[in-house]
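Engineer: take this sequence and fold it.
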Amino acid sequence: MEQVRTVLKWAGSKIRIMDILKQHLPAGRRLVEPFAGSCAVMMNTDYEEYLIADINPDLINLYQNIKLNPERFIAYARKFFELCNSAEDFYIVRADFNLSSASEERAVMFLYLNRHCFNGLCRYNRSGGFNSPYGKYKAPYFPEKEIRAFAEKAKRATFICCSFDEALAMVLPGDVIYCDPPYLPASSTANFTGYAAACFGKLEHEQLSANLLVLAERSYPVIASNADTREARGLYGKFKIASFDAPRSVGAAAGSIKTAPEIIAKITPKNPQYLPLVCEEETEGTD
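Structural biologist: Purely as a prediction, here's the structure:
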C-alpha cells in the first residue's frame, strides 16, 4: 500500500515501515506521540485525535504554522525554493535562520533548510544553531501537495513543544502511546546526539522505558521503536518484542538503501484505558 508522504525529509522516518508498524498500533481515540519527527505515523493512521509533541521547537513551530494558515505558508515558502539552488544561497538562509526569532519566517526557512541540506538531517551545534551542511541536490522538491495534506490532517491534532516525560504526563483514557525516540546506537561510531542541541542518551532511554511501563501498568497501550540491540532488548525486557529489518537511506551514496535490524516493543492491556461511557440511567431525568 502506498503511504502518504510527509512535508519533511527525515532521518529515521517511519514512512517505509508503516505497513509493519500499523499491525502493532491498537485502536484508540487519540494517538500520543512524544517524538513527532516527520509525522509519518500521524499521516498514515486514522485516529480521531492526535497529540503530537517534540522537544525541537523548530519542528513544532513548522507544524503549527502550517496548521494555522497552509495557503499563506505555501506562498511564503515557495519564494525560498525559487532562490538559486547554490551553496551560497543555502548558507545565507542558514545564517539568517539562526538569527531569526520570527515564528513564520523560521518555519519557512526550516522547511527550505530541510529540503536543501544533506539527507534532510536535522542537526544543531551546542549553541543551538542549525548546522547541517548543504546537500548539493539538483532540484530540491517543494512539498506543496504534502503541506496541504498535512494541514487537513492537522485539524485533528494538537502540537506541543515539550519533553517526552511532559507529553506522557498528558495522556488520557482512550489514548494509545507510540514512542519513536532517537535510537540507541548500534555501534560506538553510530551515535547521533545533535538533534535539538540536546543529548538523548542511556539515562533518557531508561527513563522512557520506565515511564512506558508505568503507563502500561495503568492499562494504557504503549508501543516503542528502537534499534535491535542487546541494550534495547534489555530496556524493554517486560514488553512483547517484534523484530524486523528496516530500510535505511542515510548513507553518503545518493539513493543508497540498506537495511538495519529494529524492534517494536509493546504492551497492549486486555482492558485498555478507554473513555468511560455515560450510562443511560445516569442521563434520565437530567436537564
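Engineer: contacts and neighbour counts: CA atoms only from here.
Structural biologist: Noted.
Engineer: could you report the distance from the residue positioned nearest the centre of the chain to W10?
Structural biologist: Of all residues in the chain, the one closest to the mean position by C-alpha atoms, centre = their mean is G37, 2.0 Å from it. As for G37, its distance to W10 is 7 Å (criterion: C-alpha to C-alpha, to the nearest Å).
Engineer: enumerate every residue touching S243.
Structural biologist: 228, 261-264 (C-alpha atoms under 8 Å, 6 or more residues apart in numbering).
Engineer: give me the buried positions along whichever strand or helix holds it.
Structural biologist: Taking DSSP states H and E as the criterion, the element that holds S243 is strand 240-248. If you call a residue buried by 16 or more other C-alpha atoms under 10 Å, then strand 240-248 has these buried ones: 241, 246-247.
Engineer: one more to line up against the first:
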Amino acid sequence: MKPSRKPRAFLKWAGGKASISEKICRRLPKGRLLVEPFVGAGSIFLRSNYDAYILNDINPDLINLFKCVANDVETYIQDTKTFFNGEYNNKETYYQIREEFNQTTDPYHRSVLFLYLNRFCYNGLCRYNSKGIFNVPFGRYKKPYFPEIELRYFAKKASKATFTCLDFEEVFRTLPDDAIVYCDPPYAPISPTASFTSYAKDGFSAEQQEKLAHLSAMAALQKRIPVMISNHDTPFTREIYEQARLVFLKAARNISQKKDKRKKTKELLAIFTPESQAK
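Structural biologist: Sure, this is the predicted structure:
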C-alpha cells in the first residue's frame, strides 16, 4: 500500500467506520492492547496503532475469513481474484454461488465465497435469516472492486491480532487488565419502527444494548478499563449511556446505492472511564 493512502477495510460493511475512523481513533486512550468485541470490517483496527489486538465478532464467517487471510494472504488472493473477471457478475451465477456458500461447511471455501458475496451482493450487506442462511440479494454493480491491496495490508497488520468468535459478554468477562475497549455493536434503531440490524442470525436486541452499557460501566469502575461505544444518537442510547461522557458525531451512512440519497446520521461515542464512574 502506498504511504499516502489511508488503510481501508477489504470488506464493504453496513455501519462501517471508515468515514469517521480518524475521529474515533483520536479519542481512544493510549495503551498496549485494543479489544474490539464487535470488530466488523475492522476499520478501527486498521487505522489505530496498538502493539496488540483482540478482534472478536459473533459472526463465525467473518472471523473465519479474517483467519484465512491472515494465514496465507497470497493463496487467498489467488483463489478469490478469479471471481472478479466479469464472468461471475450476473444474477444467475450470484444466486448459485450464494446457494453453494449456504451448503458448504468447508471453512476455507466459505471464506473465499464470503468475499465474493460481500462484493457482489446488494450494498455489501451481511444478513442471515433465522436458520443462519445468508440471504442478501444480488447487487447489480457494473464492475465490483477486487481489494487486493487492502487484503495484503490487513494480513500484514493481522500479525498483531488474535481473532475470537465469542458473545460480547464473554469478551468482557475475559478482558485483560491492560485492555482498552472499543465497541461498535449493531446500532439501536433511529425510530421505534426500525429494526435492529441482523449481522448474525440472532440479531441484537434492546436488552443486549442495555447489557453492553452496563458491562462497559462495570469494566471502567471495577477493572479501571476504559470503554468506548459507538451508536446512534437517540433518546434510548442517551438514557442507557447516562454514566458515560458523550461525544456527538455525524457520519454518512451508505443505506442507498445512489450517492445523492445517502444522508448523514447523528451518532454518539459513549466513553466510560474510571474517572467518569467515580462521580
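Engineer: how about the helices in structure 1?
Structural biologist: Taking DSSP state H as the criterion, structure 1 carries its helices at 18-21, 40-43, 57-68, 70-81, 87-99, 103-116, 144-153, 164-168, 202-217, 230-235, 280-283.
Engineer: okay if I get those helices as CSV plus mean neighbour count?
Structural biologist: Converted to CSV, those look like this (neighbours: other C-alpha atoms under 10 Å):
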stretch, mean neighbour count
helix 18-21, 16
helix 40-43, 22
helix 57-68, 20
helix 70-81, 17
helix 87-99, 16
helix 103-116, 22
helix 144-153, 18
helix 164-168, 18
helix 202-217, 17
helix 230-235, 16
helix 280-283, 8
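Engineer: and the ones you listed: which comes nearest G174 of structure 1?
Structural biologist: Among the helices of structure 1, helix 202-217 comes nearest to G174 of structure 1, with 12.4 Å by C-alpha to C-alpha.
Engineer: for the closest one, packing partners?
Structural biologist: Under the contact definition 3 or more C-alpha pairs under 8 Å, 6 or more residues apart in numbering; DSSP states H and E, helix 202-217 of structure 1 sits against helix 164-168, strand 222-227, helix 230-235.
Engineer: for the last one, give me the average deviation versus structure 2.
Structural biologist: So that's helix 230-235 of structure 1. Once fitted to structure 2, helix 230-235 of structure 1 is off its aligned match by 0.5 Å on average (mean C-alpha distance after the TM-score superposition for structure 1).
Engineer: ok, the shortest one next?
Structural biologist: Taking mean C-alpha distance after the TM-score superposition for structure 1, the mean distance separating helix 164-168 of structure 1 from the aligned residues in structure 2 is 1.0 Å.
Engineer: which residue numbers in structure 2 go with that helix?
Structural biologist: With TM-score structural alignment applied, helix 164-168 of structure 1 matches the range 168-172 in structure 2.
Engineer: same check, this time on the last one
Structural biologist: Structural correspondence for helix 230-235 of structure 1: residues 235-240 of structure 2, per TM-score structural alignment.
Engineer: list of residues touching the matching stretch?
Structural biologist: Stretch 235-240 of structure 2 is contacted from outside by 188, 209-210, 213, 231, using C-alpha under 8 Å, 6+ apart.
Engineer: a markdown table for those, including distance to P274 of structure 2?
Structural biologist: Formatted as a markdown table, the entries for the contacts of stretch 235-240 of structure 2 read as follows, by distance: C-alpha to C-alpha, whole Å:
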| residue | distance to P274 of structure 2 |
| --- | --- |
| A188 | 25 |
| Q209 | 21 |
| E210 | 19 |
| A213 | 14 |
| N231 | 21 |
